[in-house]
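In: build me a model:
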Amino acid sequence: MRIQSPSLVELHSFLAVARTGSFRRAAQELCVTQAAVSRAVARLEADMGQEVFTRTPGGVALTALGAELQRMTARHVRGLEAAGLRLRRPSERLRLRLSVVTSLGNLWLMPRLEDFRRQHPGVAIEFRQYRHDEDFTRDDVDLWIDVKRSLRQQWPRQIAARYLVGREILEVCTPAVASGIANAQDILRQPLLYHSAHPGNWEIWAGQAGLDLAGHPLDCGFDLVINMVDAARAGMGVAVVQECMVRDDLRAGRLVAPLGVRASTGRGYYVCRRRAQAAHPASELFSQWLQEQALAPISAAVRQ
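Out: This next block holds a predicted model:
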């Protein structure tokens, strides 16, 4: 029987480009040359008789065929990788040493981590202390999930960073508080809860909502997002917060977004690794899983 499927080399290259949006970043992830990735994708497209990517000066995007190919093959290729790792190391668990910004770890990662453990029981995760002033020189961490603190922030040259979640913010409060909010102006009648490191988030959100905050003070500030979310859950007022942080609260109905106004801060959380890091299967499996979790649909209680 003639083999109809693309080769694993071609699929790995294709899926890496699809994940990263770049031939260069895909080559870095796969620890091969960019030319090797380009040749593999070219062979795949020649075999398919159609393009799987559209090329632009800013990167690449999946064609309709490419999106369908990714949907049909990504999970199977990951399964083959996991099987190979497990069979190759029958008596050895892969170890991943991870450092995660505190609030994202508690509010977003931890509720999802059992899914990774179920899919990859051969990977042991060890959490390392998160450092607010991280310089990425420590040797006890394989992978970081860190926050971009300003639009102008540049990651160190030795670090490859890829956006994960957290650019979008929206307003949230309890259903009881939301009962008194019918429009943006009603927001000003409620205490405004804010992240003390980013009080400007309220101005960003207000600009998107068409609301003038001039002369209106913020109410209560918190140095950790997790504490601000707890305050919103307790009915202390309205918070503007990264949507990813309250996804489960919105789904469960503990919090609602009464206006459903979303705004982008341009910052967010990034998966970071050392460029010079040798092939690290546990990091690769975890990074791929993280991106899947970030792309999962949000089922939020947003009043339309």
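In: make it CA atoms for all contacts and neighbour counts henceforth
Out: OK.
In: just checking, Arg162 touches Arg267?
Out: No: under the criterion of CA atoms under 8 Å, Arg162 is not in contact with Arg267, lying 11.8 Å apart.
In: end to end, how far does stretch 263-276 reach?
Out: The first residue of stretch 263-276 is 36 Å away from its last residue (CA to CA, to the nearest Å).
In: how about that stretch: buried residues?
Out: Ala263, Ser264, Thr265, Arg267, Gly268, Tyr269, Tyr270, Val271, Cys272, Arg273, Arg274 (16 or more other CA atoms under 10 Å).
In: tell me the secondary structure at the fourth one.
Out: Assigned with DSSP: H, G, I helix; E, B strand; the rest coil, Arg267 falls in the coil class.
In: ok, now how distant is it from Leu164?
Out: To Leu164, Arg267 is 10 Å away according to CA to CA.
In: gap between His195 and Ser179?
Out: Relative to Ser179, His195 is positioned 24 Å away (CA to CA).
In: of these two, who's got more company?
Out: His195 (22 against 10; other CA atoms under 10 Å).
In: contacts only, for the more buried one.
Out: His195 makes contacts with Gly221, Phe222, Asp223, Leu224, Val225, Met228, as judged by CA atoms under 8 Å, 6 or more residues apart in numbering.
In: then Leu96?
Out: Val123, Ala124, Ile125, Glu126, Asp142, Leu143, Ala282, Ser283.
In: neighbours around the first one, how many?
Out: Using other CA under 10 Å, the number of residues around Val123 comes to 23.
In: wait, it touches Arg117, no?
Out: Yes: with contacts counted by CA under 8 Å, Val123 reaches Arg117, the gap being 7.3 Å.
In: okay, and the most centrally placed residue in the chain sits in which element?
Out: Compute the mean C-alpha point of the chain, and by CA atoms, centre = their mean the closest residue is Leu164, 2.2 Å away. For Leu164, the enclosing helix or strand under DSSP states H and E is strand 159-165.
In: which helices and strands sit right next to the helix or strand following that strand?
Out: Using DSSP H and E, the helix or strand that directly follows strand 159-165 along the chain is strand 168-172. Packing partners of strand 168-172 (3 or more CA pairs under 8 Å, 6 or more residues apart in numbering; DSSP states H and E): helix 201-209, strand 238-242, strand 262-264.
In: now distance to Gly105 too, for these, in CSV please.
Out: Converted to CSV, these look like this (distance: least, CA to CA, whole Å):
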stretch, distance to Gly105
helix 201-209, 21
strand 238-242, 13
strand 262-264, 21
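In: so which of those comes closest to Glu134?
Out: Closest to Glu134 of the helices and strands packed on strand 168-172, according to CA to CA: strand 238-242, at 21.6 Å.
In: one more, please, to line up against the first structure:
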Amino acid sequence: MLKHWPPLNALRGFEAAARLGSFHKAAEELHLTQSAISQQIRSLEGYLEQPLFYRSGRSVSLTDAGHDLLSTTQSLLQQLAVGIRRLEQYSKPNQLVVNTTPAFARHWLLPRLGDFHRRHPEIDLWLFTTDEAPDMVSQTIDLALRDDIAAQAECSFQLLLHDRLYPACHPALLETPTAERTTLHGEREMDWSHWEVEAGVDVGQQGHGLNFSDPGLLLDAACGGLGIALVSQLLAQQARASGLLQPLAEQSVRGPNWAWLIHRDSESSSLTRSFCDWVKQQLTADGSP
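Out: Modelled structure (predicted):
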């Protein structure tokens, strides 16, 4: 890493002069005087301790070093421009930043997102998914809706529902003998040891098989016919309604608790209220546990 960087204005002046092949045209493009462009390039050449242009009267051409620096400078300025433009998303007047897990976003929220957008086209929703619960104080998040979240400072906490888990597989897998079905293992409550302790029912689960840290991938694998899995009643609603999952037992066991955190700066926002009301309506309509 360089300890000292050449001034950005000097790099902009160099890029324009190199691209246009003229100090005069560069000055016009950047709304500067030609002498200002010349001074910027001289200072840059002094910093680099080598010439960047061949000068012949009013015409200029790049040295080998100049050609090399031009490609680097153009890439740098382009990346900077994109980065600055990207910052606009943080200041949109109707933006609502919602954090959740990849599994909830993919299996519950995404299938319903069209309905939300039709009802609230004025809301510029930014769905921010992370594997770990966010720090609401240090991150720009209005609301976090997750199954692994606890109360945090400067936020209101509300428990939404108690999820239930049940064993399931793709209907086609029912034709395979029980002992030959692959067991899909998850983490936390979705580990089969949880089922065995709380339900005590043998559905053909085995200690070995395929293992998943993401409950969304676990559900995808079950829907794809890879094996039997302990799935979330909340997340599996769409898959079960679509005929991709068949329960293996009537029992269900306790699952994770879903809750949300709302940052105090967003709590009174009409955007936040609209999203929260919509989520509650959807959960009620689904008959969620």
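In: about what we covered before: ranking the helices and strands packed on strand 168-172 of the first structure by burial, who's on top?
Out: strand 238-242 (a mean of 27; mean count of other CA atoms under 10 Å).
In: which bit of the first structure covers stretch 232-250 of the second structure?
Out: Aligned using TM-score structural alignment, stretch 232-250 of the second structure spans residues 242-260 in the first structure.
In: flag every buried residue along that stretch.
Out: 242-250, 254-260.
In: in strands, which of those residues fall?
Out: Here DSSP state E is the test, and those give Gln242 as lying in strands.
In: tell me which of the buried residues of stretch 242-260 of the first structure is nearest to Gly215 of the first structure?
Out: Closest to Gly215 of the first structure, out of all of these and judged by CA to CA, is Leu259, at 22.0 Å.
In: pretty sure that closest one sits against Ala184.
Out: Yes: counting by CA under 8 Å, Leu259 of the first structure does reach Ala184; the two are 7.3 Å apart.
In: excluding sequence neighbours, find me the nearest residue to the residue nearest to the centre of the first structure.
Out: In this structure, Leu164 of the first structure finds its nearest non-sequential neighbour in Tyr270, 5.0 Å apart by CA to CA, 6 or more residues apart in numbering.
In: what do we get in the second structure for the one you found?
Out: Aligned counterpart of Tyr270 of the first structure in the second structure: Ala259 (TM-score structural alignment).
In: measure that match to Thr72 of the second structure for me?
Out: Ala259 of the second structure sits 48 Å away from Thr72 of the second structure, going by CA to CA.
In: could you do Leu226 of the second structure as well?
Out: 48 Å.
In: so for those two, which sits in the more crowded spot?
Out: When Leu226 of the second structure and Thr72 are compared for neighbours, Leu226 comes out ahead with 19 against 12, by other CA under 10 Å.
In: can you pick the most crowded of the contacts of His195 of the first structure?
Out: Met228 (25 neighbours).
In: and Pro171 of the second structure, what's its match in the first structure?
Out: For Pro171 of the second structure, the residue aligned by TM-score structural alignment is Pro175.
In: hmm, that match is touching Arg254, no?
Out: Yes: assessed by CA under 8 Å, Pro175 of the first structure is found in contact with Arg254 at 7.4 Å.
In: so which residues of the second structure form strands?
Out: All strands of the second structure, identified by DSSP E, fall at 53-56, 59-62, 95-100, 124-129, 143-146, 155-169, 184-185, 210-211, 229-232, 246-247, 253-263.
In: quick one: the helices in the second structure?
Out: In the second structure, the helices defined using DSSP state H lie at 8-20, 23-30, 34-48, 64-86, 102-104, 110-119, 192-198, 215-223, 237-241, 270-286.
In: and Leu104 of the first structure, what does it touch?
Out: With contact taken as CA under 8 Å, 6+ apart, Leu104 of the first structure is in contact with Met245.
In: now the counterpart of it in the second structure: how far from Thr129 of the second structure?
Out: Aligning on TM-score structural alignment places Leu104 of the first structure opposite Phe104 in the second structure. Using CA to CA, Phe104 of the second structure is found at 9 Å from Thr129 of the second structure.
In: the closest residue to Val141 of the first structure other than its chain neighbours and Gln129 of the first structure, how far apart?
Out: Counting by CA to CA, 6+ apart, Val141 of the first structure lies nearest to Arg97, which is 4.9 Å off, once chain neighbours are set aside. Separation of Arg97 of the first structure from Gln129 of the first structure (CA to CA): 10 Å.
In: who's more crowded, those two?
Out: Taking other CA under 10 Å, Arg97 of the first structure and Gln129 do not tie; Arg97 has more neighbours (17 against 12).
In: my read is that the more buried one contacts Ile125, right?
Out: Yes: with contact defined as CA under 8 Å, Arg97 of the first structure reaches Ile125; the gap is 6.0 Å.
In: related to what we said a few turns ago, now list the buried members of the contacts of Leu96 of the first structure.
Out: For these, a burial check counting by 16+ other CA under 10 Å picks out Val123, Ile125, Asp142, Leu143, Ala282, Ser283.
In: excluding its backbone neighbours, what's nearest the second one?
Out: Across the structure, with CA to CA, 6+ apart as the measure, the residue nearest Ile125 of the first structure apart from its sequence neighbours is Leu96 (4.8 Å).
In: residues in contact with Phe275 of the second structure?
Out: By CA under 8 Å, 6+ apart, Phe275 of the second structure lies in contact with Phe116.
In: how about Leu20 of the second structure?
Out: Counting by CA under 8 Å, 6+ apart, Leu20 of the second structure touches Ala26.
In: tell me, how many residues neighbour Glu292 of the first structure?
Out: Neighbours of Glu292 of the first structure using other CA under 10 Å come to 12.
In: that one maps to what in the second structure?
Out: Under TM-score structural alignment, Glu292 of the first structure pairs with Gln281 in the second structure.
In: I figured Trp192 of the second structure hits Thr183, correct?
Out: No: Trp192 of the second structure lies out of contact with Thr183 (CA under 8 Å); the separation is 9.1 Å.
In: what sits in contact with each of the two?
Out: The contact lists of Trp192 of the second structure and Thr183 share Gln205, where a contact means CA under 8 Å, 6+ apart.
In: quick one on the thing from earlier: Gln288 of the first structure is nearest to which of the helices and strands packed on strand 168-172 of the first structure?
Out: Gln288 of the first structure lies closest, by CA to CA, to one member of these: strand 238-242, at 21.7 Å.
In: how about the helices and strands packed on strand 168-172 of the first structure, which one is nearest Leu109 of the first structure?
Out: Smallest distance to Leu109 of the first structure across those (CA to CA): 13.8 Å, for strand 238-242.
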